[in-house]
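Trainee: what follows is a predicted protein model with its sequence.
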Amino acid sequence: MSNRYAVILAGGKGKRLWPVSTDALPKQFLKLVDDKTLLQATFERLASFIGPANIRISVLEEFRPLVEQQLPFLNNEAIIVEPEGRNTAPSIALAVILIQRKDPDAVIGIFPVDHYIPSEFSGDFQKDIMTAYDFAANNDQIVTIGMEATSPSTAYGYLEYEPGRQTDKIYKVKNYLEKPSQAVAEKLLNGATCFWNGGIFVFKANVYLKALKQHLSETYRLLHELPPVCSSDYFSRLKTNYGLTEKGSIDRGLMEKLDNVQAVKAGFKRVDLGNFEVLSGLWQKDKDQNRNCGNALFISSKECISYADSGRIIFNECDGIVVLQAENNVVVCPRNKLLNLDQVKELTDGK
């Protein structure tokens, strides 16, 4: 078990939960569902069976103080700093290379920070992740988690699998498609041999680095030639080399190109906290389907959404209205425009 590691990807600056999530304080460092931040909850979930000493946090340099504040028991080795945001392919590559230097036999799991796992599924989550670790440890395969696909959504990646099974819960992935078109998603769903991509990856370090060297060779070279972390010029070299890596996601940069991918069929449910429509589904609800986080009063109102980090928001005879108050911003919009907040943020930047 000591050669099993987990990397939490905590470096993003998503715009879809603005104004609650901001560039200075993104969602992973906020308490959006309960009394723990997303980072704290993810760490705690993994520490229960991976062990805290083998967990690494991949994070942008500017957010390192937030990680140290929220997980004060971590040592320096546990925080892997990205000098700039270049998406998941370079950040995962850096983490894997640094872990393998310490442990050449490492089996590594990659976990998003913004997944909410309801407590009733914690046991199933652990069981499925351990299945992935066990399979990856004994095979030269990259293992991901396949979630049940319930609609032809274009918000998720798809794993098209071969009908036969490798084991009871593990399927050979035939095609890995990152966020396909509506037509392709419908075709996949009608074929009844697909999962949604769960965004979790487990592999032996040497298997992943072999694939990286083949498909993202410049990224591999630039990060592989970095000096030891303890050396005086590590961070200056990292800043230079990291900025030259091939920018992009692990999905398009690597996973779509591989033929050694397996999927564990998930027995747990997870919520990807990527927008307020999804997030607010975890908040308090009243009999009129109003959703609330903070202090709100709903008078003759229905299907409204409220978030307030201070003060009280009062809805009077409102139908499907959203009010989000965070620090100096108050956003008001119809509920059917809730998914456009990233565009609203861009329009308000600098104003």
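Mentor: Here it is on my side, so go on.

Trainee: going forward, measure contacts and count neighbours with C-alpha atoms only.
Mentor: Fine.

Trainee: and the longest strand anywhere in the chain, how far out from the chain middle?
Mentor: Scanning the chain for the strand with the most residues, using DSSP state E, yields strand 194-204. A distance of 11 Å separates the centroid of the chain from that of strand 194-204, by C-alpha atoms, centre = their mean, to the nearest Å.

Trainee: again, but for stretch 49-62
Mentor: Distance of stretch 49-62 from the chain centroid (C-alpha atoms, centre = their mean) equals 14 Å.

Trainee: buried residues in it?
Mentor: For stretch 49-62, the neighbour count (16 or more other C-alpha atoms under 10 Å) marks 50-52, 54-60 as buried.

Trainee: hold the first one in mind and look at this next one:
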Amino acid sequence: MHYAVIMAGGSGQRLWPLSREHRPKQIINIFAEQSLLRLCVNRVRHIFDPEHILVVTNAEYAAVVREHLPDLPAENVLGEPMGRNTANAIGLAATVLKLKSPEAVMAVFSADQIIEPVAPLAEAIREALSFIESHPTALFTFGIKARYAHTGLGYLKRGSDAGQDGIFSVAAFKEKPNKSTAHKYIRSGKYCWNSGMFVWRVDTILQQLECFLPHNAERLRRIGQAWQGESRDEVLQQEFGELENISIDFAVMERAQEVYMCELDCHWEDVGSYQTLADNIGAVDQDDNVTTPETRCEWLDCQNNIAISESPDHLIAAVHVEDLIIVHTPDATLICRRDETDRLREMLGQLKDKGHERYL
């Protein structure tokens, strides 16, 4: 049995005010009137039927996600009481799947990615599923052919040939490099971007968590024992809060022995900022000003700006400005330098401190 697990728990603070606490970035219809989550479900439906697609999200978003994805069974949307990073989102999904089929193979995806075209990805997933069927104790991940020396992504170093066309061992996981190191990776021809997508057996990943995170594994086991009973919510709330907050790369992938990969040559983006959003849905003029399709904007002597509006009848007029991000929504407007977006969380904290929670 094969399952897809989509991680959709991020709050998307770097995309405020488009993304809000009640409306996270994964469900905003920004790509051809479709959300990132909808696009991800559509991609995996090339291989998995709706009954075999699970979504792990924050508990406060669960009802919204179920409404957003009516083609998925309601029980396939799992709500985390609080964010505890990817190791525990994956651990929760594996714990639930173990109750159905402990020897099932699960493929893990992130909801906030753009991958085009879909056909090469679908073929790579099929190959990975087949590889895991014949190598049940292995862990599989996907690299993305590096188009340039990206300093905001982790890298995978390709190891030896695994004896199956296009599949290699992973020699090393590398954290986000500086510019010089990233250029060395590209020149070597041995590195690719780390996509954060995985394939493995349910029982194998739970065994790996038991090996490297026994504290977390015990709490996940308690959650599994209570999952089909009346105490599920109480136990989930209690035990999940005790989990160590850690990514699957740090917890398992960088420490495990049998890790394999294939490399995808496709357009891939992790949509975590206005820059990546603009790169994928915006039109660029001769002065490098980016405007999204639904945005009405007039530029006068402006360079290198981004304008996004949720109101098609609202006009943005900009005069002699450069390097700005301008985002208009019906109740909040953001104006920020393009190189200062890492301070958005600071602004959200200020809004909360001043009693403006309704805008968060």
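Mentor: Sure thing, it's come through. Predicted model only: the values in this text are computed from it and were never measured.

Trainee: one step back: what's the closest of the buried residues of stretch 49-62 of structure 1 to Lys172 of structure 1?
Mentor: Ile50 (25.3 Å; C-alpha to C-alpha).

Trainee: so that closest one makes contact with Tyr5?
Mentor: Yes - with contact defined as C-alpha atoms under 8 Å, Ile50 of structure 1 and Tyr5 form a contacting pair (6.8 Å).

Trainee: ok so, going back, can you tell me the mean distance of the longest strand of structure 1 from structure 2 after alignment?
Mentor: Its aligned residues in structure 2 lie a mean 0.7 Å from strand 194-204 of structure 1 after superposition (mean C-alpha distance after the TM-score superposition for structure 1).

Trainee: so that strand corresponds to what in structure 2?
Mentor: Aligned using TM-score structural alignment, strand 194-204 of structure 1 spans residues 191-201 in structure 2.

Trainee: residues making contact with the matching stretch?
Mentor: Outside stretch 191-201 of structure 2, the residues within contact range by C-alpha atoms under 8 Å, 6 or more residues apart in numbering are 102-110, 128-129, 132, 136-146, 153-158, 185-186, 263.

Trainee: again, but for stretch 323-341 of structure 1
Mentor: With contact meaning C-alpha under 8 Å, 6+ apart, stretch 323-341 of structure 1 is reached by 15-20, 275-277, 304-310, 313, 320-322.

Trainee: same thing but at 10 Å, please
Mentor: By C-alpha atoms under 10 Å, 6 or more residues apart in numbering, the residues outside stretch 323-341 of structure 1 that reach it are 15-22, 274-277, 292-294, 296, 303-315, 318-322, 344, 347.

Trainee: end-to-end on that stretch?
Mentor: With C-alpha to C-alpha, to the nearest Å applied, stretch 323-341 of structure 1 spans 12 Å between its terminal residues.

Trainee: what do you get for stretch 135-149 of structure 1?
Mentor: Taking C-alpha to C-alpha, stretch 135-149 of structure 1 runs 23 Å from one end to the other.

Trainee: likewise stretch 65-84 of structure 1?
Mentor: 15 Å.

Trainee: which residues in structure 2 does that stretch match up with?
Mentor: The aligned range for stretch 65-84 of structure 1 is 63-82, by TM-score structural alignment.

Trainee: report the buried residues of the matching stretch.
Mentor: By 16+ other C-alpha under 10 Å, the buried positions in stretch 63-82 of structure 2 come out as 65-66, 69, 72, 74, 76-81.

Trainee: and the residues you listed, which is closest to Phe173 of structure 2?
Mentor: Glu80 (27.4 Å).
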